[in-house]
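>>> No letters, just coordinates:
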């Protein structure tokens, strides 16, 4: 690896690999299952991590969110405001993410991941120092924003993988 962008691309590729490995073998019922009444489901976790990545990368790249521009919001048909990302969702909100197929989750994630990686690949080390959010002290740079998304997404992808492992153990008895 020769640049900071290369490291970020590797990280976003790892999220993509985990998401694909988790969702592709599960039914909509498995994806919506909650290990206790207030737990997040795999469907909600993957939808949320992808929505956050889409929202944040679209913002720093000054592009439209794929969720809206490509009609994923219509395809998912979730009962949330169009721009919802899952931030501050209640347990009841999590329970509303049902009937979502692996193909739908993977398709949306793949589209967002592809655009994220294309965007990050165009960044130089000096680009990563660009201020993208002045509401914080210190102000947030592009590099910090991307690392924040990467860290949050890896946590949620790991949570989804853990739940998938629990479901598999239950099946084996």
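Nice, I can see it. Remember, it's a predicted structure, so these values are computed and weren't measured experimentally.
>>> From now on I want contacts and neighbour counts done on CA atoms only, so please keep to that.
Noted.
>>> Name the residues that touch stretch 17-37?
With contact meaning Cα atoms under 8 Å, 6 or more residues apart in numbering, stretch 17-37 is reached by 40-44, 46, 95, 97-103, 105-106, 109, 157-158, 160-161, 163-164, 167.
>>> Would you mark the buried spots in it?
Using 16 or more other Cα atoms under 10 Å as the test for burial, stretch 17-37 gives 19, 20, 22, 23, 26, 28, 30, 31, 32, 33, 34.
>>> TSV for these, including secondary structure and distance to residue 54?
Below are those laid out as TSV (DSSP: H, G, I helix; E, B strand; the rest coil; distance: Cα to Cα, whole Å):
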residue	secondary structure	distance to residue 54
19	helix	15
20	helix	17
22	helix	19
23	helix	18
26	coil	23
28	helix	22
30	helix	24
31	helix	21
32	helix	22
33	coil	24
34	coil	25
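>>> And those residues, which is closest to residue 129?
residue 19 (29.0 Å; Cα to Cα).
>>> ok, now how distant is the closest one from residue 49?
10 Å (Cα to Cα, to the nearest Å).
>>> And residue 139, by the same measure?
If you go by Cα to Cα, the gap between residue 139 and residue 49 works out to 23 Å.
>>> Between the two, which is the more surrounded one?
residue 49 (25 against 13; other Cα atoms under 10 Å).
>>> Could you double-check that that one sits in contact with residue 159?
No. Residue 49 is beyond contact range of residue 159, at 10.9 Å (criterion: Cα atoms under 8 Å).
>>> got any residues that touch both of residue 19 and residue 49?
Joint contacts of residue 19 and residue 49 (Cα under 8 Å, 6+ apart) are residue 157.
>>> before we move on, back to that, buried only: go through the contacts of stretch 17-37 for me.
40-44, 46, 95, 97-103, 105-106, 109, 157-158, 160-161, 163-164, 167.
>>> Pasting the second one now:
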């Protein structure tokens, strides 16, 4: 079976190249989910309680942005790119949906559903730019010793990517529930 969406590399890949490739995949996976997505379907809660597609894609990007800023000390994409205004979402720079209730999810309305992909791509670009600045020693640095084992910068980056990938996958599943969409396989 062919998997054209997967990239293949001949020869040696360094860890930054691997992380950059992994970081790019959630934004790529969101493209077909957004293709032809109606405003109504984007904001429908599966079974009247599940996260909406709009919320899932917004959260995937926002958690990436907030956590990248925490690691890099840089500026948030949310603010520097004017994404609150572009998406029509009245949420602060540090808000990314963690702990949102079903009512909070239902209240999040995106004015431009198609722009969710561009927002996720902008956050991905910021993360991959940050990854490009890191050495292998930087990736191995412990940044949070409140966990056992302590969390390294590299492990946190993997967690950011994993969170985005999971939420984009949930958005694809939710699309199937709300409008019968199926991913081409």
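Nice, thanks for sending it over. Since this is a predicted model, take the numbers as computed values, not measurements.
>>> Just the closest of the buried residues of stretch 17-37 of the first structure to residue 145 of the first structure, please.
residue 19 (20.8 Å).
>>> Now check the second structure for the residue matching that closest one.
Using TM-score structural alignment, the equivalent of residue 19 of the first structure in the second structure is residue 30.
>>> and its match, how far is that from residue 78 of the second structure?
For residue 30 of the second structure, the distance to residue 78 of the second structure - Cα to Cα - is 18 Å.
>>> before we move on, what about residue 12 of the second structure?
As judged by Cα to Cα, residue 12 of the second structure and residue 78 of the second structure stand 35 Å apart.
>>> And those two? Which one has more around it.
residue 78 (23 against 7).
>>> Residue in the first structure paired with that one?
For residue 78 of the second structure, the residue aligned by TM-score structural alignment is residue 67.
>>> One more: residue 62 of the second structure?
Using TM-score structural alignment, residue 62 of the second structure sits opposite residue 51 in the first structure.
>>> do residue 122 of the second structure as well
So, by TM-score structural alignment, residue 122 of the second structure is matched to residue 111.
>>> which residues does the closest residue to its match other than its chain neighbours contact?
With sequence-adjacent residues excluded and distances taken as Cα to Cα, 6 or more residues apart in numbering, residue 111 of the first structure is closest to residue 66, at 7.5 Å. Residue 66 of the first structure is in contact with 54, 72, 111, 112, counting by Cα under 8 Å, 6+ apart.
>>> Kindly recompute the last result at 10 Å.
51, 54, 55, 58, 72, 73, 108, 109, 111, 112, 115 (Cα atoms under 10 Å, 6 or more residues apart in numbering).
>>> now it: how far from residue 50 of the first structure?
Distance, residue 66 of the first structure to residue 50 of the first structure, using Cα to Cα: 10 Å.
>>> what does residue 136 of the first structure align to in the second structure?
So residue 136 of the first structure corresponds to residue 147, using TM-score structural alignment.
>>> how many other residues sit next to its match?
7.
>>> how about it, secondary structure?
State at residue 147 of the second structure, reduced to three classes by DSSP: H, G, I helix; E, B strand; the rest coil: coil.
>>> Touching, residue 114 of the first structure and residue 50? I think so.
No. With contact defined as Cα atoms under 10 Å, residue 114 of the first structure does not count as touching residue 50 (11.6 Å).
>>> which stretches of the second structure form strands?
142-144, 151-152 (DSSP state E).
>>> quick one: the last one to the first structure mean distance?
Here strand 151-152 of the second structure is compared with the first structure after superposition; its mean distance to the aligned residues, by mean Cα distance after the TM-score superposition for the first structure, is 1.5 Å.
>>> now the longest one
Once the two are superposed, strand 142-144 of the second structure sits an average of 2.6 Å from its aligned residues in the first structure (mean Cα distance after the TM-score superposition for the first structure).
>>> can you list contacts of that strand?
Against strand 142-144 of the second structure from outside (Cα under 10 Å, 6+ apart): 71, 149, 150, 151, 152, 153, 154, 155, 156.
>>> cutoff 8 Å now
150, 151, 152, 153.
>>> One more: stretch 55-73 of the second structure?
By Cα under 8 Å, 6+ apart, stretch 55-73 of the second structure touches 30, 43, 74-78, 93-97, 105, 108, 116-117, 119-120, 123-124, 126-127, 130, 153, 160-161, 163-165, 167-168, 170-171.
>>> one more time with 6 Å, if that's ok
For stretch 55-73 of the second structure, contacts defined as Cα atoms under 6 Å, 6 or more residues apart in numbering pick out 76, 96, 97, 120, 123, 127, 160, 164, 167, 171.
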